[in-house]
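**Student:** no sequence for this one, just the structure:
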């Protein structure tokens, strides 16, 4: 006799068989389980949510802001230069996205605090943090890197990511929970030649995700990470703009092309949605199929 939930239930309570069969027919109709069905109908947007996205006036950060905004979130964008902020705000407004913009150098404590306070003043709370800011002031043999290079990279790429998370967590808790997404890199799994210190900082974000997820779960805050491959942004132009480097990369790719920022932004928005409500402590690689492991 083939085991099934109906057979199991009928062995204990035959009167439930009819209702279970009807329920199964309903599931077949919506094509999913009851919880997922409810989400697809009533919780598919981020309407009413407030999202901070750091380094979000271009590239992956801007794509993340667009993806979150198009799903109904009020996005708070930032970068170090006011002109870039103004340009991004104008673009997002033209796409009917609710947006607030401010300058922020995440490496400075006063700027991180200003970003959070501006968000609270303008939007009333915080539900989502996408930590995207990163620097790479060094390109070459790792043995030639200096203490100053390491201080700069680890301060911005790792320490600031944690410290801004620490700032927003109390406000997410007041709202009943939230989402944190760190933007790492395929370099965190497979160190890139001449990008040693940067690669180490991106590996650290994988660890930070795993450490924070269980600690913040009791506050209903999920912590996840994305690790993009070679994406067509200004930041990575030294890679995708070099034919020899790209030939090497493409030999490792299943999808034989450079990725687009929107392809990462969509994954970030998914991780912040109810569709990902049972995902925390994970890193999704968006690499075109490069094998990634630690």
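**Tutor:** Nice, thanks for sending it over. Treat the numbers as computed from the prediction; the structure is a model and nothing was measured. Residues are numbered from 1 along each chain as shown.
**Student:** CA atoms for contacts and neighbours, from now on please.
**Tutor:** Fine.
**Student:** How about the contacts made by residue 255?
**Tutor:** 288-289 (C-alpha atoms under 8 Å, 6 or more residues apart in numbering).
**Student:** Helix, strand, or coil at it?
**Tutor:** coil (DSSP: H, G, I helix; E, B strand; the rest coil).
**Student:** Please apply the same query to residue 100.
**Tutor:** Assignment for residue 100 (three-state DSSP): strand.
**Student:** That one reaches residue 73, doesn't it?
**Tutor:** No. Look at residue 100 against residue 73 with C-alpha atoms under 8 Å: they stay out of range, at 11.3 Å.
**Student:** okay, those two: which has more neighbours?
**Tutor:** residue 73 (25 against 21; other C-alpha atoms under 10 Å).
**Student:** residues contacting that one?
**Tutor:** So residue 73 contacts 46-51, 97-98 (C-alpha under 8 Å, 6+ apart).
**Student:** The chain: helices as residue ranges?
**Tutor:** Here the chain has its helices, by DSSP state H, at 5-12, 17-30, 34-42, 59-70, 82-94, 109-123, 147-154, 160-174, 196-217, 237-240, 243-250, 261-271.
**Student:** need those in TSV with mean neighbour count, can you?
**Tutor:** Shown next, in TSV, are the helices of the chain (neighbours: other C-alpha atoms under 10 Å):
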stretch	mean neighbour count
helix 5-12	13
helix 17-30	13
helix 34-42	12
helix 59-70	26
helix 82-94	17
helix 109-123	16
helix 147-154	16
helix 160-174	18
helix 196-217	20
helix 237-240	16
helix 243-250	14
helix 261-271	21
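**Student:** also this one, for the comparison:
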């Protein structure tokens, strides 16, 4: 059932990117009282979460969203405002993950994979930001949360295109926080390490999960989507009203920045 302790009561939140993490975000934000618009390039995945939210007594709309397509993003934002008359928060969460082979570096990675990684992960976050900002400013302010990755700040012999795209997202977040803070806009980034959910468990060998566990300071488990959703709920809420411009690691102490 929907929680009685609702951090996001009365807020409208767009979650761009469904799936293992995105669905958990949407469900947690609905539990906190938000009205949700959840979009993904795979509509059926977004519909699963929207149905679950409806069963819990919340309000959610699922739609097809290609985060790297300007018209698709604009349509999703219009749906938020046309249906719920406002937009208070956005969690930009989608990603292109083809650059995942640990044996491939800058000399071996096909330029087509590099280009698509930047188009979706960097350009897509840019387009979503451009679409949501004017509506939030018109409404008196809002909060944007970006999902990144620990690889954006960690040295690695692999995932060069993916790490570059996520580092670009950090620069975008800081720009938004600095330029639009006076207009009531907050922007923050959540940077998880390995986050396990049903889809990932089918793809990741057990030894990789064990490696992630051993790399973290917390050894009891690896990260879960609910860990990201809990922080996202804080950052989107009035409880997080003095937090902006931050990259927050949700990784069990895998990384530790000053």
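**Tutor:** Thanks, I have it. What you are looking at is a predicted structure, and each value in this text was computed from that prediction instead of being measured.
**Student:** For residue 288 of the first structure, find the nearest of the helices of the first structure.
**Tutor:** helix 243-250 (9.2 Å; C-alpha to C-alpha).
**Student:** Find me the equivalent region of that closest one in the second structure.
**Tutor:** Counting by TM-score structural alignment, helix 243-250 of the first structure pairs with residues 206-213 of the second structure.
**Student:** same question, stretch 175-183 of the first structure
**Tutor:** Counting by TM-score structural alignment, stretch 175-183 of the first structure corresponds to residues 139-147.
**Student:** Please name the nearest non-neighbouring residue to the aligned residue in the second structure for residue 86 of the first structure.
**Tutor:** Correspondence of residue 86 of the first structure to the second structure, assessed by TM-score structural alignment: residue 47. Excluding its sequence neighbours, the residue lying closest to residue 47 of the second structure (C-alpha to C-alpha, 6 or more residues apart in numbering) is residue 62, at 5.2 Å.
**Student:** Report the contact partners of that neighbour.
**Tutor:** So residue 62 of the second structure contacts 37-39, 43, 46-47, 50 (C-alpha under 8 Å, 6+ apart).
**Student:** among the residues you listed, which recur in the first structure?
**Tutor:** Checking the contacts of residue 62 of the second structure against the first structure (both residues aligned by TM-score structural alignment, their matches' C-alpha atoms under 8 Å), the contacts still present are 37-39, 46-47, 50.
**Student:** how near is the residue nearest to residue 47 of the second structure to residue 117 of the second structure?
**Tutor:** 25 Å (C-alpha to C-alpha, to the nearest Å).
**Student:** Looking at the first structure, name the residue matched to residue 228 of the second structure.
**Tutor:** Match for residue 228 of the second structure (TM-score structural alignment): residue 264.
**Student:** residues touching its match, list them.
**Tutor:** With C-alpha under 8 Å, 6+ apart, residue 264 of the first structure has these contacts: 60, 63-64, 226, 228, 286.
**Student:** outside of stretch 97-111 of the second structure, which residues touch it?
**Tutor:** 113-114, 117, 157-162.
**Student:** same thing with stretch 63-78 of the second structure?
**Tutor:** Here stretch 63-78 of the second structure has contacts from 14, 16-17, 37-43, 46-47, 87, 94, 119-121, 123-125, 127-128, 131-132, using C-alpha under 8 Å, 6+ apart.
**Student:** How about stretch 215-230 of the first structure?
**Tutor:** By C-alpha under 8 Å, 6+ apart, stretch 215-230 of the first structure touches 172-173, 176-188, 205-206, 209, 212-213, 236, 239-240, 258-259, 264, 267-268, 271, 279-288, 290.
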